[in-house]
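> coords below, sequence missing:
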């Protein structure tokens, strides 16, 4: 990939486990409401409780796989263990964004039963388009492929966590991108939930 193993292996490991967390949140939320139909029909539990449950499950698996990243960091002389503490500030941003995203996906999954299969296929293809197996700075700024990378929300979520872990500064574009996406995402989730949550018992 044109980079030293001491840099590339932690780069790959961090990107993979974060992307896997996002994929699991998406897949779980797309089917979470239909899989809990009896509880929803009972009407005593909020729909957001199921979404938070799916994210908690994904976070548990993420925590278990983080041992791979720790091994890669310990092995690499370019990464210091103290940089792991940056995750206490950066990873909550990923979780906040996955909550609103999962809320939207849960409503879509409740309305369309085949959403999970479609999303799963798209996410597998999306991994090839996201700088996980390859390094995102390989394209000159302003080129078509550079814009394609910058438009990818998964790239910014991963890079926001990965860059400090690797001792790199966070790109200002990533900070602005995530700030705008977080605000607009929560507005969208609130509007969709307020408008369509009452139809979920009919859809499932």
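Nice, I can see it. This structure is a prediction, so every number in the text was calculated from the model and none was measured.
> Every contact and neighbour count from this point should use C-alpha atoms.
Noted.
> Check which helices and strands the longest helix along the chain sits against.
With secondary structure taken from DSSP state H, the chain has its longest helix at helix 5-35. Here helix 5-35 touches helix 47-75, helix 87-111, helix 115-129, helix 153-165, going by 3 or more Cα pairs under 8 Å, 6 or more residues apart in numbering; DSSP states H and E.
> and the comparison structure, right after this:
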């Protein structure tokens, strides 16, 4: 199925190199879009509610954790549950990107060795798949905001931009991790363990205000700012422009690093698989 889709939609993608792999791959929307949607359909084949299992599981997790941690952290439920819901949804997206990207090229070795297409296509396939799943979980946040009478303000207009930046972050992270993990097979378990540890140092279930004079733990955590560019405008929290600066600056540096790796190693990746 994957080979047939690429041959049908991506026959024009053969003319690329390490210099323009990222650009050509990003433009191949029909290829990675079709492949990513096929992955979702296969994962939930014969399931009654399909990807909406993520919506249900997110709702259960938010209610259970919200009831517990709102008491432990002395937080008002009305504001804490939406805060927690957005944090969990975005964290699940980012952690899935990080972990699945480790096998972005390893898992697609049969395609990479058969058909010459941009390596970025395999990364975008993972990013699109997880972004679509994340969109299935966002209704939980909307329902919580409506239930607690938290209606959107003008800041809500920044949410699409924040989501777009998260997608771009997923591309450079997936490209960098995919290349490094294809070369060094010890990196995937390291990333999986780091993801679990970093979760507790990132304001997902707790807010920086809880730390008081130690709030720098969050301020210098780029993952916090990546979450905040969506969470703040969506939940009506004060917009912190430092988070946008952090996110955009990290995006520029990340793409520069991914481009460097692609130019240096694009021709070697098939031999590492």
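Great, that's in hand. Fair warning: this is a prediction, and the values are worked out from it, not measured in the lab.
> Return the most buried member of the helices and strands packed on helix 5-35 of structure 1.
Burial of these is given as mean neighbour count (mean count of other Cα atoms under 10 Å); helix 153-165 ranks first at a mean of 22.
> Wait, residue 171 of structure 2 touches residue 127, no?
Yes. Look at residue 171 of structure 2 against residue 127 with Cα atoms under 8 Å: they come within range, at 6.6 Å.
> Quick check: end-to-end length of stretch 97-107 of structure 2?
14 Å (Cα to Cα, to the nearest Å).
> now the helices and strands packed on helix 5-35 of structure 1 in TSV, with distance to residue 7 of structure 1?
Conversion of these to TSV gives the following (distance: least, Cα to Cα, whole Å):
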stretch	distance to residue 7 of structure 1
helix 47-75	9
helix 87-111	18
helix 115-129	20
helix 153-165	11
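> which stretch among these comes nearest residue 1 of structure 1?
When those are compared by Cα to Cα, helix 115-129 sits nearest residue 1 of structure 1, at 14.1 Å.
> distance from that closest one to structure 2 after superposition?
Superposed on structure 2, helix 115-129 of structure 1 shows a mean distance to its aligned partners of 1.5 Å (mean Cα distance after the TM-score superposition for structure 1).
> Equivalent analysis for stretch 11-26 of structure 1, please.
Looks like 0.5 Å for stretch 11-26 of structure 1 (mean Cα distance after the TM-score superposition for structure 1).
> which residues sit against that stretch?
54-55, 58-59, 61-62, 65-66, 68-69, 72, 98, 101-102, 105, 119-120, 123, 127, 131-134, 154, 158-159, 162, 166 (Cα atoms under 8 Å, 6 or more residues apart in numbering).
> corresponding residue for residue 271 of structure 2 in structure 1?
When structure 1 is aligned by TM-score structural alignment, residue 271 of structure 2 is paired with residue 202.
> gap between the helix or strand where that match lies and the chain center?
Here residue 202 of structure 1 sits within helix 200-203, counting by DSSP states H and E. With Cα atoms, centre = their mean, to the nearest Å as the basis, helix 200-203 of structure 1 stands 27 Å off its chain's centre.
> could you say what helices and strands that helix packs with?
helix 37-42, helix 87-111.
> Flag every buried residue along it.
200-201 (16 or more other Cα atoms under 10 Å).
> hmm, who's touching it?
So helix 200-203 of structure 1 is in contact with 37, 40-41, 107, 110-111, going by Cα under 8 Å, 6+ apart.
> let's go with 6 Å and repeat that
By Cα atoms under 6 Å, 6 or more residues apart in numbering, the list of residues contacting helix 200-203 of structure 1 from outside reads residue 111.
> now stretch 64-78 of structure 1
6, 10, 13-14, 79.
> Just the buried residues out of the residues you listed, in PyMOL syntax.
Here is the PyMOL command that picks out the buried ones among those, judged by 16+ other Cα under 10 Å:
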select buried, resi 10+13+14+79
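> just curious, which of the contacts of stretch 64-78 of structure 1 is nearest to residue 173 of structure 1?
Distances from residue 173 of structure 1 to those, taken by Cα to Cα, are shortest for residue 14, at 20.2 Å.
> State the distance from the aligned partner of the closest one in structure 2 to residue 137 of structure 2.
When structure 2 is aligned by TM-score structural alignment, residue 14 of structure 1 is paired with residue 86. Residue 86 of structure 2 sits 9 Å away from residue 137 of structure 2, going by Cα to Cα.
> cool, and residue 74 of structure 2?
Residue 74 of structure 2 is 26 Å from residue 137 of structure 2, by Cα to Cα.
> and if you look at residue 235 of structure 2?
Counting by Cα to Cα, the gap from residue 235 of structure 2 to residue 137 of structure 2 is 15 Å.
> for residue 246 of structure 2, same thing?
Here residue 246 of structure 2 is placed at a distance of 25 Å from residue 137 of structure 2 (Cα to Cα).
> tell me the angle the longest helix of structure 1 makes with helix 87-111.
Going by axes from the mean of the first three to the mean of the last three Cα atoms, to 10 degrees, helix 5-35 of structure 1 is angled at 40 degrees with respect to helix 87-111.
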